[in-house]
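# Turn this into a model:
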Amino acid sequence: MRKDAKRQMDRFKRRSERMLQKLVRDIDKQKKELGIGGYYRTYSKGELTSELGISKRIAETTLNAMQDSGIALHRDETKATRPYKLTIEDVAEFYQFRGEPRLRDQYDKAWVVFIGNLKGGISKTVSTVSIAHGMRTHPMLLKHDLRILVVDLDPQSSATMFLSHKHSVGLVETTGVQAILQDLPAEEIKEHFIVQTQVPGVDVLPASIDDGFTAAIWEELCAEHLPGVKPNEALRDCLIKKLECDYDFIFLDTGPHLDALLKQCVVAADMLVTPIAPAQVDFHSSLRYTSRIPDIVKMIESTGTEVRYHTNIPMMTKLANKKDQLVAYSQAKEVFGGDILDATLPRLDAMERCGETFDTVITIPPSNYDGSKDALKRARSSVYEVSLALFERIEFTRSEFQENA
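Below is the predicted model:
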């Protein structure tokens, strides 16, 4: 390489790293000034009735019984009456105290969902992180006390930035890819690799730009570090199987490339979810992707690895209320019929605005949102609709599978 080109490359590297660190510091400072720490949403005793549909008598009786049994529930200490200020963890414990079954009481391992497409820019990552937060915090799903893991396998580490931006800059060695290649014990992965997000109950296994270089020589690295493990089965055997009893759902996120990481996600998944955007280029590319999934499966199975996912659920994203986009939605329903998810993620400015501070529309407090509160409310409602629809589709698919097993 020419010396001047090398000097420029090194200069860009140093400046890029400094800028990344500055951006992280600026966002941390902003969050601190706005008082954004953990998940902001809490419930009063009245909101248990108005938002969760619990009768006043049951709410009163159960909260008193919990208090009498020594369970400490959060209260607003700034007010003389110390009203309840219940976290989502408190609410989950409320249901548990009443004997409501959680999802983990019904199933012995996580359901693995791969939200993927070979077309970039159609909200794969935004969908993944939004649904993870949406499922965990949806008022109708709080009784399940869901435990959710997002495994970021995209070298761009966008999911990591949304869920734990501090772990998306610099030299990140504790990534999902490294956990796979080192074939680490489950306890070591949970202690040193998995990171808690702003929403309690949602964790992330970070990614790094270096994962892209690793994926490029995946077969050679597997032969060296994972003798006896098939390259397309490494994610499933060396990571998912070790963590599946600790979570209710595991979401997988990759880049839009037919590489070793994407193929492993197809192998590890119980369900594929395919985001489809209605803009013509995106729509055409997505149809080409779905038409080639059989070829991807055939490619994988030609290596001796079985693909076991149960169904592929198309899901419309970035949908605007425009004639051409509504036509694309109608065409998508014509192609996918009843398999398409009956809820959509519309194109909303609130989702992009929240991304500027590495938040989702679920985690950002309305009081600190720099934009239309109504727009934020609409965005959050759409995420909740999609999250609940996907949860119900998973439950339907899972029950059918168990009945036919």
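# C-alpha only now, for contacts and for neighbours.
Fine.
# Going by neighbour count, list what's buried in stretch 115-126.
Within stretch 115-126, the residues that count as buried by 16 or more other CA atoms under 10 Å are 115-119, 122-126.
# Second input sequence below; structure requested for side-by-side comparison:
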Amino acid sequence: MENGNQKFVDVYEKFSALMSQNSGMSTRKKVLLAEASDSSSQDETTTNEYKAFHHGLNYTDIAELTPWSSVTIKKKMDVLVALTDDHPYKIHNDEFKKLGRGWTFTRTAVYKFFDFYQILMSHSMLNPGRIAEIINVENHKGGVGKTIIASHVAVNMALKISKRYNVLLIDLDPQGSLRHFFNSDLAKKSDSDEIYSAADIMLEYGFDVYKEMAESEAELLEYRRDFIFANAIKDTYLSNLKTIVAFPEDIEYNAKAWARTLVGDMTPATDLYERVIKPIENDFDFIIIDTGPHQDPLAWTALWAQTALIIPCTPKPLDMHSTSNFIESLPKFFKNAPPKTRPEKMSKLVFTLVDGTNPKHSDYRTKTNMNLGSKYSFMPFIPEARCFENASKQSSTIYELPPGKSQTYINICKASLDHIVSDIEYICLNDINE
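From the prediction side, this is the model:
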């Protein structure tokens, strides 16, 4: 594989050249932006509607993915719009919208179109029997960009329309930051008592009756799957991206897991995989885990479940020292934990908040890669760019930001994320153990 840093340099130069030609904003994006700013206080429905249509496709976009012309696409779309409301492939009124001079369809509508006409099959359809890759984004140092990496990798994967990946994003950080991006209507646990977090599922709250009913392990696994889909998995503005949210109350899991380990029971490390992921691993192509900045049982469950580990780190001496300690602790954890069910394919370091003009940042990255060896050296870095902060203020990722003055930086950040995801795909989907 090509060196990640060199790929980043190549992409940086490419986008810098392209940006000088990309000063305009499409008519439909202008309409969306105007609608989104009609009210100074937008509710969750309005925000998600904006995001859904921001990532929507028009007739021309869809035609580029099919063997048909845009005129033919329109005729075929009309067939689905005219279906009865109870038809599974019916395109409903809230799934298409006139923006500017043309019609835009949400990706939910587009995927119905693909399935109805049996074109552009999803990754899971093309690879039957393949189970989800489990990407754990973890570092026990706070403020290194774990949530930025996890959320943006998840959205990047979900937006790959030619692959049609089904992606699940699990929040294991009791702070619950991912709710801010994808499920901000779930403000606090008391407002969402019917919503189960991964910690709730691991503690088997509300599951006793199913354990009594199950007559076999296979039946119990099926009960777990149904329970998780009914009580924990939440929709987002992208139909193929789901979430399991976290709440501050999830720290209760740590207390109960610590109690088990004090009497020599190391099986809590297996809880996330055995009780949450295994029942649903056939339903997703990628499961991405965002962890908290602590060395605790919640974080251990993610380490045990992972088939790939991404370790975000900033090019700062204190953060790099803490990251080195985290990496050095991994062999001891796996030695004491039960044998893993699924093998780990990759463990890589991703530098975040990198100032490309700061020679110290370059030196820190070089020295860290040398000290850790090729096993952990990885991927293009994530630049220090205000666009991530701007997106967060809007409860969005950079993929939802409208075109503007910072478009060059946005595209450079997107290019870095593209290469991170590309490397994950290459290693994990080709079963390359690094």
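# what TM-score do we get after superposing?
Superposed pair, TM-score by TM-score structural alignment, normalised by the length of structure 1: 0.76. Supporting alignment: 356 aligned residues with a CA RMSD of 3.4 Å.
# hmm, back to that, out of the buried residues of stretch 115-126 of structure 1, which is nearest to K241 of structure 1?
I115 (19.0 Å; CA to CA).
# which one in structure 2 is aligned with the closest one?
By TM-score structural alignment, I115 of structure 1 lines up with V137 in structure 2.
# Make sure that match is actually in contact with T291.
Yes - the criterion here is CA atoms under 8 Å, and V137 of structure 2 meets it with T291 at 6.5 Å.
# Mind listing the shared neighbours of those two?
K146 (CA atoms under 8 Å, 6 or more residues apart in numbering).
# circling back: give me the nearest residue to the match of I115 of structure 1, chain neighbours excluded.
I310 (4.8 Å; CA to CA, 6 or more residues apart in numbering).
# Kindly state which residue of structure 1 is aligned to that neighbour.
Match for I310 of structure 2 (TM-score structural alignment): V273.
# Give me the number of neighbouring residues for its match.
Residues near V273 of structure 1, counting by other CA atoms under 10 Å, number 22.
# three-state assignment of it?
Three-state call for V273 of structure 1 (DSSP: H, G, I helix; E, B strand; the rest coil): strand.
# Hmm, it is touching M316, no?
No - at 10.3 Å, V273 of structure 1 and M316 do not qualify as touching, with contact defined as CA under 8 Å.
# that older thread, secondary structure and distance to S285 of structure 1 added to the buried residues of stretch 115-126 of structure 1, as CSV?
Output for these, formatted as CSV (DSSP: H, G, I helix; E, B strand; the rest coil; distance: CA to CA, whole Å):
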residue, secondary structure, distance to S285 of structure 1
I115, strand, 16
G116, coil, 13
N117, coil, 9
L118, coil, 8
K119, coil, 6
I122, coil, 10
S123, coil, 14
K124, helix, 14
T125, helix, 17
V126, helix, 19
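# among those residues, which two are most distant?
Applying CA to CA across these, the maximum distance is between L118 and V126, 15.4 Å.
# circling back to that earlier point, state the distance from the match of I310 of structure 2 to D246 of structure 1.
Applying CA to CA, to the nearest Å, the value for V273 of structure 1 to D246 of structure 1 is 22 Å.
# could you show me where the strands are in the stretch 301-405 of structure 1, in order?
311-319, 345-346 (DSSP state E, counting those that start in this stretch).
# Which of those strands has the highest mean neighbour count?
strand 345-346 (a mean of 23; mean count of other CA atoms under 10 Å).
# Can you state the residues of structure 2 onto which it aligns?
Residue span in structure 2 matched to strand 345-346 of structure 1, by TM-score structural alignment: 382-383.
# And for that stretch, what's in contact with it?
Residues contacting stretch 382-383 of structure 2 (CA under 8 Å, 6+ apart): 350-356, 413, 416-417.
# repeat that with 10 Å
Contact with stretch 382-383 of structure 2 is made by 8, 145, 148-149, 312-314, 350-356, 409-410, 412-417, 420, as judged by CA atoms under 10 Å, 6 or more residues apart in numbering.
# Which elements pack onto the longest helix along structure 2?
The helix that spans the most residues within structure 2, counting by DSSP state H, is helix 407-429. Contact here means 3 or more CA pairs under 10 Å, 6 or more residues apart in numbering; DSSP states H and E; on that basis helix 407-429 of structure 2 packs against helix 4-19, strand 133-137, helix 146-158, strand 308-313, strand 346-351, helix 386-393.
# which one of the ones you listed lies closest to T104 of structure 2?
helix 146-158 (18.5 Å).
# Have a look at how far, on average, the closest one is from structure 1.
With mean CA distance after the TM-score superposition for structure 1, helix 146-158 of structure 2 departs from structure 1 by a mean of 1.1 Å once superposed.
# W218 of structure 1 maps to what in structure 2?
Checking with TM-score structural alignment, W218 of structure 1 has A257 as its match.
# okay, the helices and strands packed on helix 407-429 of structure 2 in a markdown table with distance to R225 of structure 2 next?
Formatted as a markdown table, those follow (distance: least, CA to CA, whole Å):
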| stretch | distance to R225 of structure 2 |
| --- | --- |
| helix 4-19 | 38 |
| strand 133-137 | 17 |
| helix 146-158 | 21 |
| strand 308-313 | 23 |
| strand 346-351 | 27 |
| helix 386-393 | 32 |
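# wait, which of the ones you listed is closest to A246 of structure 2?
Nearest to A246 of structure 2, of all those, is helix 146-158, at 12.6 Å by CA to CA.
# Counting neighbours, what do you get for the counterpart of T128 of structure 1 in structure 2?
Correspondence of T128 of structure 1 to structure 2, assessed by TM-score structural alignment: A150. Here the number of neighbours of A150 of structure 2 (other CA under 10 Å) works out to 25.
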